[in-house]
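K.L.:
A predicted structure for the sequence below; I have some questions about it.
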Amino acid sequence: MTTSMHVNVMKRRRLVSGMMTCLLLGACTHYTFEFEDKKQQATTYAVNATSPSDGKPVVYQVFTRLFGNTQTANIPWGTASQNGVGKFKDFTPKALTEIKKLGVTHMWYTGVLHHAMVSHNRLTEMQSDDPDVVKGRAGSPYAIKDYYNVNPDLALNPQQRLNEFSQLITRTHQAGMKVIIDIVPNHVARNYHSTSPPDGVTNFGEGDNVAVEYARDNNFYYVTGKAFSVPKSDNYQPLGGQPHHLSNGQFAEFPAKWTGNGARAAQPSINDWYETVKVNYGVKPDGSYDFPRLPANFADKGISEHYAFWQQQNLPNSWYKFREIVYFWLDKGVDGFRYDMAEMVPVEFWSFLNSSIKTKNSHAFLLAEVYNPSLYLPYIHQGKMDYLYDKVGFYDSLKALMQQTGSAKQVMSAHRSVQDIAPHMLHFLENHDEQRIASPEFAGDARMGKPAMVVSHLISQSPSMLYFGQTVGEDGSENAGFGQPSRTSIFDYIGVPAHQAWMNHGAFDGGLLSQEQRSLRTFYETLMPLNNAPAVANGQLTELELLNASDSAKQRIIAFTREHSQQQLLVVSNFDAKQSHTVTLKLPKSWHSHSGVTVTDLLHTRANHQIDASGLITLTLAPRESVVYQKEK
């Protein structure tokens, strides 16, 4: 893992190795993944899976605590009363209807589960968590302290918080969307303790033999005979140095547990995931497995075979604990899960868990954060994941192109490298881990997201994801406390200005947006519902060569067609931030006609256009401009 405190502070997740031994040893290093450009000429291929006939998924990720907050003080390290906090109730039918206009099929409510946080809690059975083992004041949503309840900050009545979340699930379903929440199997908060477990459910670690470093059915790993010590840092103070009765550089834990990223020291580094402890799935400290392996041919087996295989096995206790957790939330009406740092957990566990989920709900949506390309196929086929992040490759190359340092060729090469699993690779431009497009550290201009979103959304059957505030140009510039600006903070109480302008004090009508922000929102509302277009949901991709184009144009322009028996689309995007480009394209034979072909722009920015009989079209695109032409019958 990186030794940069900033990267680890921002929830520790850049690229990590998928080797379990490396992860357990806590000695992982960055890797690079290069794509071979196998063919520069126009390439046509068909994908190997089909999307639902009614379109491909569009996920809307929202940081639940921030969504409805209307306060604007934005005091660094501010409390909930100073800086405000959103509630479940803020997702009104009107708000959900407006989100649905973006073609959204799934709402990913981030930060719902009860995680460690520093606050004056209104619940008598809970006290503030210790700032020495909490990141930020509001706390990391990936340091879960109770898997059987939700964050009390999000409820009007904390005693009824689970009921209030159930009501939000119902409203979301009524708006025509499904509900996703996070599951974090690799680690839990250092102070994990459920206050409301179902009958028969015990807390993680409750039955562990703490006299040994490892036992198969222990939930944690232990540094035997040593007490945990809070990490030291010359550059960081909990709560920015503000006083708190528990902030004393101490946290009682004996014996010390291994830290979430696999660090084994009783006193982890400030760059380790010190606020969390690693969950044991039966992987021994030497990296060998203490559970049955999947038979070699199970990559080709279906859910029923995977499920049946695991029913015959005696498995580590942690496996069953997480199955109880996902069953609990499925019974509450949750429709799927986003798995945090899935590659740090053995693929066999995913086969067990996901086949259990799919047996209970065959339509469950399963999205995994996996950054190691060598693990893509195992986690899809053996692990039975529906979708993986397409970050290493597609997102990274798109970001470089948006920053004017990469090339169109690199983007297409990255996409081509996963063409066989494209329907499983989720595309995004922003999420809670990544910099905002409008931030100076990324592109400095939200409009650079326009050509990128056109390509990202329309290039394949891959599901697409939007992050709240992206559609109105949020720049993430707020200094919330923990971490640094450019990413909207997930650790502290803060207002999100551009999003608040769209929210307009709960009217959700964009009433406070600038004209430029309104235009950006309109663009997304026009583009994103194309997930229902037949050519986008199920079409064939043909990459197009630019004819008589300058070297600069070839670096900055991406062009392709998507074709289906019911629809044919031509997509061209100019990623140049400053320069217009004129290009000529030779379209596939299916676009040729003796009388020429008329096309209409689905983005509603251009008049009808005529393609000549030989299938040639010449276009001039302004900086950041895209066209999405539909061939008329």
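P.N.:
Perfect, I can see it now.

K.L.:
all contacts plus neighbour counts: C-alpha atoms, from now on.
P.N.:
Noted.

K.L.:
From residue 112, how far off is the closest residue to residue 161 other than its chain neighbours?
P.N.:
Distances taken as Cα to Cα, 6 or more residues apart in numbering put residue 155 closest to residue 161, at 5.0 Å, once the chain neighbours are dropped. For residue 155, the distance to residue 112 equals 10 Å [Cα to Cα, to the nearest Å].

K.L.:
Give me the neighbour count for residue 73.
P.N.:
Residue 73 has 12 neighbours, counted by other Cα atoms under 10 Å.

K.L.:
For residue 479, see how far away it is.
P.N.:
Taking Cα to Cα, one finds residue 73 at 11 Å from residue 479.

K.L.:
in the strand or helix carrying residue 522, what's buried?
P.N.:
Taking DSSP states H and E as the definition, one finds residue 522 inside helix 515-527. If you call a residue buried by 16 or more other Cα atoms under 10 Å, then helix 515-527 has these buried ones: 517-518, 520-521, 523-527.

K.L.:
Included below, for side-by-side comparison, is a second structure:
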Amino acid sequence: MNEKNKIIIYQVFTRLFGNNNNHCSYNGDIGVNGCGKMADFTAKALGEIKKLGTTHIWYTGIIEHATQTDYRRYNIQPDHPAIVKGKAGSPYAIKDYYDIDPDIATDVPGRMREFENLVQRTHRAGLQVIIDFVPNHVARQYRSDVQPDGTTDLGANDDPSQPFSPYNNFYYIPQSELHGLFDMKGSAAEPYREFPAKATGNNRFDATPNINDWYETVKLNYGVDYQNGGTCHFSPTPDTWFKMLDILLFWASKKIDGFRCDMAEMVPVEFWEWVIPQVKAVYPHVLFIAEVYNPGEYRNYLFRGKFDYLYDKVGLYDTLRNVICGNESATMISRCWQNLNGIEKRMLNFLENHDEQRIASDFFAGDPRKAIPGLIISACMNTNPMMIYFGQEFGEMGMDSEGFSGRDGRTTIFDYWSVDTIRRWRNGGKFDGKMLSEEYKRIYEVYKKVLTLCNEEHAITEGVFFDLMYANQNGWKFNEHKQYVFLRKYKNELLLIAVNFDHQLVDVAINIPSHAFDFLQIPQSDAYKATDLLSGLQETITLLPYKATDLSIGAHSGKILKVSLAQPEKEVNEAGH
């Protein structure tokens, strides 16, 4: 892939994508509700995903995790139902770091070969492959049944009499049995037993996790003694570090192109500083994306930890969500990039993912169109990556009550289920759109237009960014709380991008300050021909420091006006140059 391409990630929950069942039952098992497979990502399906403007596909839930489905006939040890969330289980309760989840295989014994074929198909479609790396915690009954020669299973050599030892892979609560404040029996005849209890994944160092904890997981030990002031024991190198390096190299050898690292900030930055350069020494192209929520740690994980990109959740996502819902002013969007102090090109923007509520759900905006201004900003504001979550491009509502995942505005990651808009779009693998409503199609066309523009327009892929909001406070025809406007420029191409979060069409007058003309070297003119890249319509606009630029912007919409600055000399002279 061209280094200058803008990364557009399509996150897809692998086991839901291909499930055609349109009458799934609440809490249904795999026999009742069915399950999508890796084979559902056909060349046709991948080609359609690519058409959206996608450059990378993040297959979520690839590595084997705890489940209530019985795969004993394939020599896969069953999990106690009390420590599995949902019938299908959480993809973040890893049961075997070296294996593919059997649910998503058509031929369970050949599941690794199926994954290798999926990677090849994805590459042939011109897409790159990202998978999860879950470094902080594993399923309570973790055990690899395909542990590679020369490697040792997690916990195999632990001394469980020690609450903490740098030589242990887990943390223990000696002399204590796990007594979770959750149902310890589930659907099993006998309750789950764990003695001595292990610390729980969300840093719970006692034997009584509750229903709100990550009770189905255990915390991995990277050499930090959390119970004694967080003292670090990194020399000699902790055993867990070596095991994780082996796991990363194993998956990188499968020709994947990136890891999305779950809860990366719960793992010491010293580990990342040690491991990422070693992986990149062998596989230099592999991307590392960190899920980090503490802005105070951003620089640490980027510059010391060597990550390529970080989630922009607590900055841009939270702000755009609030603006979309009418709870915050659009002026706060400027604060987001200003607070990043120069690292904005290293942030991954998104409006949906598997953790967040669907835009169209009753818990977020209730209408996918309301997020279109936010989509334009997220995708076009800078050169950094953009991610969407499968179904977002159709306005998926996520309002099902699937089982363990209640009616919460999210698409379940715990249950066997089917995603309505994706099922309609796929239409049995035909992808002909015949089952999609006109509303779904309209939303899709906007997403496709915006995301494809990201790599068609040099001004978005490579250009500089100039925020115009500071010159448009208290404007007589500009509501800075409901509109946002900025410039992107590359060589002689200028984009004026203006969005409207309001529910009605607005006529705005945009001030472009002298500094913008000087900084971006824009020739002044009162008669620039501009094309709106979203609608294809042309209009004539003014670009002058002493006269506002007049535009009309539809409700919950935006304009990306492209201007060629190589204008006829007469026009430029008339403007006073």
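P.N.:
That came through fine. Predicted, not measured: the structure shown is a model, and the values here were computed from it.

K.L.:
any common contacting residues for residue 155 and residue 112 of structure 1?
P.N.:
Between them, residue 155 of structure 1 and residue 112 share no contacting residue under Cα atoms under 8 Å, 6 or more residues apart in numbering.

K.L.:
right, and residue 333 of structure 2 touches residue 320 too?
P.N.:
Yes - counting by Cα atoms under 8 Å, residue 333 of structure 2 touches residue 320, with 7.2 Å between them.

K.L.:
higher neighbour count, those two?
P.N.:
More neighbours surround residue 320 than the other of residue 333 of structure 2 and residue 320, with 28 against 22 (other Cα under 10 Å).

K.L.:
Give me the three-state assignment for the alignment partner in structure 1 of the more buried one.
P.N.:
Aligned by TM-score structural alignment, residue 320 of structure 2 pairs with residue 398 of structure 1. Classification of residue 398 of structure 1 by DSSP: H, G, I helix; E, B strand; the rest coil places it in helix.

K.L.:
Residue 558 of structure 2 looks like it's in a strand, true?
P.N.:
Yes - membership of residue 558 of structure 2 in a strand is supported by three-state DSSP.

K.L.:
what's the spacing between it and residue 483 of structure 2?
P.N.:
9 Å.

K.L.:
Need the residues touching each of these two.
P.N.:
Contacts common to residue 558 of structure 2 and residue 483, judged by Cα under 8 Å, 6+ apart, are 498-500.

K.L.:
Most neighbours among the residues you listed, which one?
P.N.:
Neighbour counts for these, by other Cα under 10 Å, peak at residue 500, which reaches 30 neighbours.

K.L.:
Which position in structure 1 pairs with it?
P.N.:
By TM-score structural alignment, residue 500 of structure 2 lines up with residue 574.

K.L.:
List the residues that contact that match.
P.N.:
451, 556-558, 580-581, 621-626 are the contacts of residue 574 of structure 1 under Cα under 8 Å, 6+ apart.

K.L.:
Not counting residues beside it along the chain, what's closest to the match of residue 320 of structure 2?
P.N.:
Closest residue in space to residue 398 of structure 1, ignoring its immediate chain neighbours: residue 411 at 5.9 Å, by Cα to Cα, 6+ apart.

K.L.:
Structure 2: which residue goes with that neighbour?
P.N.:
Aligned against structure 2 by TM-score structural alignment, residue 411 of structure 1 finds its counterpart in residue 333.

K.L.:
Show the contacting residues for that match.
P.N.:
Applying Cα under 8 Å, 6+ apart, the residues near residue 333 of structure 2 are 316, 319-320.

K.L.:
how far does stretch 300-309 of structure 2 sit from the chain's center?
P.N.:
With Cα atoms, centre = their mean, to the nearest Å as the basis, stretch 300-309 of structure 2 stands 17 Å off its chain's centre.
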